[in-house]
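Undergrad: Have a look at this prediction, sequence included:
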Amino acid sequence: MANLVRSAKSGSSWGMNELIAFNIEVIDVNAQTFFGNAILPQLTLSPVILDNLEEPAGPLHKADMDFFAYMEDAMIIPPGEESLVDDFAAFVLKMMRYDEGRRVIHLRKEMGFEMCGQRVDAKTDVCVMERSGTGAKYLLLVQEDKRHLSRDDPEPQLIAEAIAAFYENNRARKAAGLPKLPSRTFAGITMIGTAPTFYKIPVTDELLISLATSQYPTQVTTVTKLVPPVPFPERLANDGMKPLVNRRIILQCFDAFRQFLN
């Protein structure tokens, strides 16, 4: 693979070629391997959300109403336009307490990294950041599957965003007088409608150097991927969280996934 053509590309232009050119692989694993436990956590969410296919009649808490509104909007894909998936993803992250403590949720955050001698851009649709005395650092990245607008696979784009997040985190540490971290594993999610896929994306300083200098890394970067273990995974992209069994499993996965925001 060392003779593959490598050129500077923004994160939104990354595809399978960039993964191959920089020795990055993505492997599917089961819940036991991904979370370290085959049993998903019990949920403490509102029974209105967990037990109703659609918004029930009668007075409801605002959070319950918002869940059904955002879910309905996210499952509508307007022709030729970006969907409202990002709003739903941000709502679910907040509902699942991904913004506890000094963590904040941002939409459409711009980042950058060095690739083939140039600085290139990357933009995450949704992200979770943690504010501290050394500045804000990226913890989790979400990339919408926009294949209703183009043929671009969101997976390489998400990986490029994790690389940019690592670059930006270390740049913030350097500005604060702290040593760079040699590696970090980022939590990542791709979303099509209301259907997420979860990722753990390791990024190392060696990978950054290879990207900056157009070199083929000797060490493979292995990204692990989990499709929620719903009863009919082949229908997940279309069904998303609409079926109650899917909704419970997916939200349990969100709950378990929070452990990787470290």
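TA: Nice, thanks for sending it over.

Undergrad: all contacts plus neighbour counts: C-alpha atoms, from now on.
TA: OK.

Undergrad: Specify the local secondary structure of Pro202.
TA: At Pro202 the chain is in strand, as set by DSSP: H, G, I helix; E, B strand; the rest coil.

Undergrad: Tell me who's in contact with it.
TA: Counting by C-alpha atoms under 8 Å, 6 or more residues apart in numbering, Pro202 makes contact with 183-186, 221-223.

Undergrad: what do you get for Leu50?
TA: Leu50 makes contacts with 244, 247-248, as judged by C-alpha under 8 Å, 6+ apart.

Undergrad: Put this next to the first one:
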Amino acid sequence: MSTFLRTAKSASDWTNSELSAYNIAFDDMSPNDFFPPFEPSVDHLDPAILSSPPGDTNSAISDAAASYLGYLSLVTRATDHNFVVDFAAETLKLLGFNEPCTTVVTRYSVPLSICGEENHVAQADVSLIHNNPNVVLMVLVQDKSTPSNRCNAGAQVVAAACITINGTVPTFYLVPVTTELGTAVATGRYPNSPTVVSKCAIAAAHVGMKDIEYRRIAFKRLLAFKTLAKSHWLPQSERV
């Protein structure tokens, strides 16, 4: 509603109040409704990555598999948030997100204009950037919310991400950033048209990708999201 208070905030400070202030809502969808109808194959991946435990020290596995499983071991055992960022970046690279003319980068600040102020950013833990010129195609943000503030995690996603990752469990979003919404955020005004963000959470074992079966499912969902995201970002990247 137009009576909601709107102030200039960086993306990490957004709460559910900002969602209401900018007429934004979530539509929780099942994987069958969210993703394309075909299921991508993961047979091209190193079998050891699909079937070995985190940190496997078997000398018979490839260096690439040992490296990835090492990242997985760190993120499943440690509390350092940086390990989650590094693991997420390695996962996107493993699944081929860094195609020609695109680069996976970490800790990229996306500039934002909010309520007439231009000195704000969306801090993306991992970004996929089209190289010439630089266009941000996709961003991933680590979900650092706690049980006491989990309601605000979605608000920060609207401002800053297409994927969040909680440990090794991804959640996917399609955010239709229209001209009306962009203008509303930049000027601090209420948009008349609602913005409905599609959201898909993947049920997981409590250990996430440490579980071999869930790891395979997560890889397939990430590959499916790459195809889905391309259908939204390709027209933009081809225009530049």
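TA: Happy to help now that I have it. This structure is a prediction, so every number in the text was calculated from the model and none was measured.

Undergrad: TM value for the aligned chains?
TA: The pair, once superposed, lands on a TM-score of 0.87 when counted by TM-score structural alignment, normalised by the length of structure 2; 226 aligned residues with a C-alpha RMSD of 1.9 Å.

Undergrad: which ones among the contacts of Leu50 of structure 1 are found in helices?
TA: The helices, defined by DSSP state H, take in 244, 247-248 from those.

Undergrad: of those residues, closest to Phe22 of structure 1?
TA: Lowest distance from Phe22 of structure 1 to those (C-alpha to C-alpha) belongs to Arg247, with 36.2 Å.

Undergrad: Now do that closest one: how many residues are near it, please.
TA: By the criterion of other C-alpha atoms under 10 Å, Arg247 of structure 1 has 21 neighbours.

Undergrad: what's the counterpart of it in structure 2?
TA: Mapped onto structure 2 by TM-score structural alignment, Arg247 of structure 1 lines up with Arg215.

Undergrad: do you know how far the residue nearest the centre of structure 2 is from Arg6 of structure 2?
TA: Structure 2 has Ile163 as the residue nearest its centroid, 1.7 Å off, counting by C-alpha atoms, centre = their mean. Counting by C-alpha to C-alpha, to the nearest Å, the gap from Ile163 of structure 2 to Arg6 of structure 2 is 25 Å.

Undergrad: Could you do Ile129 of structure 2 as well?
TA: Distance from Ile129 of structure 2 to Arg6 of structure 2, by C-alpha to C-alpha: 30 Å.

Undergrad: Could you do Gly182 of structure 2 as well?
TA: From Gly182 of structure 2 across to Arg6 of structure 2, the span is 14 Å (C-alpha to C-alpha).

Undergrad: Run through who's touching the helix or strand harbouring Ser127 of structure 2.
TA: Assigned by DSSP states H and E, Ser127 of structure 2 falls within strand 117-130. Contacts to strand 117-130 of structure 2, defined as C-alpha under 8 Å, 6+ apart, come from residues 8-12, 85, 88-89, 97-98, 101-114, 135-142, 159-161, 186, 237.

Undergrad: now with 7 Å?
TA: When contacts are defined by C-alpha atoms under 7 Å, 6 or more residues apart in numbering, strand 117-130 of structure 2 is touched by residues 8-12, 85, 89, 101-113, 135-142, 159-160.

Undergrad: got it, and stretch 150-167 of structure 2?
TA: Under the contact criterion C-alpha under 7 Å, 6+ apart, stretch 150-167 of structure 2 has outside partners 11-12, 14-16, 19, 75, 84, 122-124, 138-143, 145, 170-175.

Undergrad: Buried subset of the residues you listed, written for ChimeraX?
TA: Entered in ChimeraX, the line below selects the buried ones among these, by 16 or more other C-alpha atoms under 10 Å:
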select :11,12,14,15,19,75,84,122,123,124,138,139,140,141,142,143,170,171,172,173,174,175
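
Undergrad: Would you quantify the distance from the aligned partner of Asp87 of structure 1 in structure 2 to Val105 of structure 2?
TA: Taking TM-score structural alignment for the superposition, Asp87 of structure 1 sits opposite Asp86 in structure 2. With distances taken as C-alpha to C-alpha, Asp86 of structure 2 is found 10 Å from Val105 of structure 2.
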